[in-house]
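Undergrad: this one's sequence-less:
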C-alpha cells in the first residue's frame, strides 16, 4: 500500500512539474465569461439563444458574429459567420447546441458539437477567417490519437469526447480536452486530459493529466470537466467496471 501511494504521489508531482514547464511560455489565457458545458470561456448556442433571441455570438473585436437560425423546414439549425453583412456558412453537425469560443484576435473560433444529440460523441472544429474567407483547420487529430493510446479498458471500442476549452491570449495556442465517454461502458468514465496545441500546425505542446489540469485551469473548465471524478486516480481501480477485470477460470 505504501509503495502504491508513493507511486501515485510521484506521478502527480511529475505531472505538475511537466505542466509548469510547458505552460511557462504561455502565461496568459483568454478568459471571457462563458457558459459552456466543457468550457467556461465558450458560449453555449442554446443558452445564448434563450437569453437573446437570434443566437448572435460576437467576436471580441465586435466586427464579426456567429448567427444561428432555424432551417426552412425548422428541423435543423443553420450556422453562419456574418462579417459586415457578408455571410459564410459553417460546416457543423446537425445538433443545435454547440459551444463556440472566439480567439482574442477574432481570427479563429472553435465549435464543440455532438454527433448525436446530448448523449452523442463530442468533436471540435476550428475555423480561421482571413481575407474575407473562412477555412476549417484540424487541430485535434494528434490529440485524439494520443488519448486513444492511453484509453482505459472498455466493454466495446470507444472514441473520446474532444472539446475546445480556451485560447491563449495571443491566439497561437488552443487548450483542448479529451474525455473518456461518461457512461458505464468504460473504466474511469468521464475522466480527462487537457492538451495545449499549437495553432500553426496542430502539434501537441503538452499533455496535462486531470489532477494537474484542475489545479491549474479549473476556472476555464465547464461543469462537465469540473465534475470528473478525481478518486479514479487517487485510488486506482475505484472507477473500474468489475466485469472488465474478472479473472477467467477454466471449468
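TA: Sure, I can see it. On a predicted model such as this, the values are computed, not experimentally measured, just so you know. Numbers count the residues shown, from 1 in each chain.

Undergrad: going forward, measure contacts between C-alpha atoms and count neighbours the same way
TA: Fine.

Undergrad: List the buried residues for the longest helix seen in the chain?
TA: Taking DSSP state H as the criterion, the chain has its longest helix at helix 2-23. Applying a neighbour-count criterion of 16 or more other Cα atoms under 10 Å, one finds 8, 12, 15-16, 19-20, 22 buried in helix 2-23.

Undergrad: Show me what that helix is packed up against.
TA: With contacts defined as 3 or more Cα pairs under 8 Å, 6 or more residues apart in numbering; DSSP states H and E, helix 2-23 has these neighbours: strand 204-209, helix 210-217.

Undergrad: want to try CSV for the ones you listed, with mean neighbour count and distance to residue 234 as columns?
TA: Shown next, in CSV, are the helices and strands packed on helix 2-23 (neighbours: other Cα atoms under 10 Å; distance: least, Cα to Cα, whole Å):
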stretch, mean neighbour count, distance to residue 234
strand 204-209, 20, 12
helix 210-217, 19, 9
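
Undergrad: Distance to residue 70 added to those, as TSV?
TA: Putting the helices and strands packed on helix 2-23 into TSV (distance: least, Cα to Cα, whole Å) gives the following:
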stretch	distance to residue 70
strand 204-209	37
helix 210-217	35
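
Undergrad: need the next SSE after the longest helix of the chain, C-terminal direction.
TA: For helix 2-23, the following helix or strand on the C-terminal side (DSSP states H and E) is strand 43-44.

Undergrad: can you give me the strands in this protein?
TA: Here the chain has its strands, by DSSP state E, at 43-44, 57-58, 64-70, 77-83, 86-89, 99-102, 108-114, 122-130, 133-137, 161-167, 173-179, 192-198, 204-209.

Undergrad: tilt between the fourth one and strand 122-130?
TA: It stands for strand 77-83. 30 degrees (axes from the mean of the first three to the mean of the last three Cα atoms, to 10 degrees).

Undergrad: Just the buried residues of strand 77-83, please?
TA: 77-82.

Undergrad: now do the third one
TA: Taking 16+ other Cα under 10 Å as the basis for neighbour counts, the residues of strand 64-70 that come out buried are 64-69.

Undergrad: And here is the other one:
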C-alpha cells in the first residue's frame, strides 16, 4: 500500500527579484512499512521535500497524498490534525521542552489530541519502553545525555501511533557510537512494520535504510 504519493510536485521561492526552484517536477511513491533515506547536499531540495511531506509547507504545483488524503485540499486546522495524528517528527536537536519530564514530553501530543488521561498513560509508557527509557521517565531533559534525549524524542513521535516517522538528521548532534544506537532503534521500528523516512546528508547513515532517494538541484537523481 502506498502511504506517500508525490506526483509532479514543484516548489518555488522568491529571493529578491529571482525565482528559485526548490523542487522541480518530483514524482515518487513510498510504500507502507518502507525504510527510506532522503539524501542530497545542502540546497538539493531534500529539506523542502521533508517540509512538504511533513505538511509544514505546501507544494506550488503537483499532487501530494498522505495515506490516501490529498493534502492540498486541506485547511490549516486539518493540516495541524494530520501532523499530530499521521506524522511522528524526530529532529536533529531533539526539541524537548526543558520544563517537562521525559514522560510529560512524550505525553504532550496526546494531550493535544484530547486523549483522556487514563488512556494516555499506557500509550506513553509503551512508547518510552520501546526506546528503553521507561526508567528515566521522571528525568528532565537537562538530566539526560544527547542519546537519551533523542530516545525520548523518538518515543514522543511514536506515542500517537503515526502512519510515518519523519526523522530530520536524527544523528547529526550525536557522536558516532550513540548515533549507531539511535539508527538501531529506527531499524528495529522498521522491522516491526513502521514506515520510516530519514533525511540525511551522511552516506553511512543513509546506507542503513532499505532504499535511498537522492536529490540534486531540486530533482530526483
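TA: Thanks, I have it. For clarity, every value in this text was computed on a predicted model and none was experimentally measured.

Undergrad: Drop the TM-score for these two in here.
TA: Overlay of the two chains. TM-score (TM-score structural alignment, normalised by the length of structure 2): 0.33; 121 aligned residues with a Cα RMSD of 5.7 Å.

Undergrad: Nearest to residue 50 of structure 1 among the buried residues of helix 2-23 of structure 1?
TA: Set against residue 50 of structure 1, the nearest of those by Cα to Cα is residue 19 (37.9 Å).

Undergrad: My read is that that closest one contacts residue 210, right?
TA: No. At 11.2 Å, residue 19 of structure 1 does not count as touching residue 210 under the criterion of Cα atoms under 8 Å.

Undergrad: contacts for the longest helix of structure 1?
TA: Applying Cα atoms under 8 Å, 6 or more residues apart in numbering, the external contacts of helix 2-23 of structure 1 come out as 205-209, 211-212, 233-234.

Undergrad: tell me the angle it makes with strand 192-198.
TA: Computed by the same axes, to 10 degrees, the angle separating helix 2-23 of structure 1 from strand 192-198 equals 30 degrees.

Undergrad: Now the two most distant members of the buried residues of helix 2-23 of structure 1.
TA: Farthest pair in the buried residues of helix 2-23 of structure 1, by Cα to Cα: 8 and 22, 21.2 Å.

Undergrad: Can you give me the neighbour number for residue 188 of structure 2?
TA: Residues near residue 188 of structure 2, counting by other Cα atoms under 10 Å, number 14.

Undergrad: distance of it from residue 81 of structure 2?
TA: Shown here: residue 188 of structure 2 relative to residue 81 of structure 2, a distance of 27 Å by Cα to Cα, to the nearest Å.

Undergrad: again, but for residue 200 of structure 2
TA: 26 Å.

Undergrad: Among those two, which residue is more densely surrounded?
TA: Remark: of residue 200 of structure 2 and residue 81, residue 200 carries more neighbours, 22 against 14, as counted by other Cα under 10 Å.

Undergrad: Surely the more buried one touches residue 206?
TA: Yes. Proximity of residue 200 of structure 2 to residue 206 meets the contact threshold set by Cα under 8 Å, at 6.5 Å.

Undergrad: list residues touching both of these two?
TA: 37-39.

Undergrad: which one of the residues you listed sits closest to residue 181 of structure 2?
TA: residue 37 (17.1 Å).

Undergrad: Out of the helices and strands packed on helix 2-23 of structure 1, the one nearest residue 192 of structure 1 is which?
TA: helix 210-217 (5.6 Å).

Undergrad: between that closest one and strand 204-209, how big is the angle?
TA: Going by the same axes, to 10 degrees, helix 210-217 of structure 1 makes 110 degrees with strand 204-209.

Undergrad: for helix 210-217 of structure 1, packing partners?
TA: helix 2-23, strand 192-198.

Undergrad: following the longest helix along structure 2, which helix or strand comes up?
TA: The residue-count maximum for a helix in structure 2 (DSSP H) belongs to helix 176-191. Note on helix 176-191 of structure 2: by DSSP H and E, the next helix or strand toward the C-terminus is strand 195-200.

Undergrad: Next secondary structure after that next one?
TA: helix 203-206.

Undergrad: Could you pull out the buried residues of that following helix?
TA: For helix 203-206 of structure 2, using 16+ other Cα under 10 Å, the buried residues are 205-206.

Undergrad: which residues are contacting that helix?
TA: By Cα under 8 Å, 6+ apart, the list of residues contacting helix 203-206 of structure 2 reads 37-39, 183, 198, 200, 212.

Undergrad: List buried residues within those residues.
TA: Using 16+ other Cα under 10 Å, the buried members of the contacts of helix 203-206 of structure 2 are 37-39, 183, 198, 200, 212.

Undergrad: Among those residues, which one sits closest to residue 154 of structure 2?
TA: Of those, the one sitting nearest to residue 154 of structure 2 (Cα to Cα) turns out to be residue 183, at 11.0 Å.

Undergrad: separation between the closest one and residue 190 of structure 2?
TA: In terms of Cα to Cα, residue 183 of structure 2 sits 11 Å off from residue 190 of structure 2.

Undergrad: again, but for residue 69 of structure 2
TA: Distance from residue 69 of structure 2 to residue 190 of structure 2, by Cα to Cα: 23 Å.

Undergrad: These two: who's more crowded?
TA: Comparing residue 69 of structure 2 with residue 190 by other Cα under 10 Å, the one with more neighbours is residue 190, at 19 against 14.

Undergrad: So the more buried one sits against residue 197, correct?
TA: No. Assessed by Cα under 8 Å, residue 190 of structure 2 is found out of contact with residue 197, at 10.1 Å.
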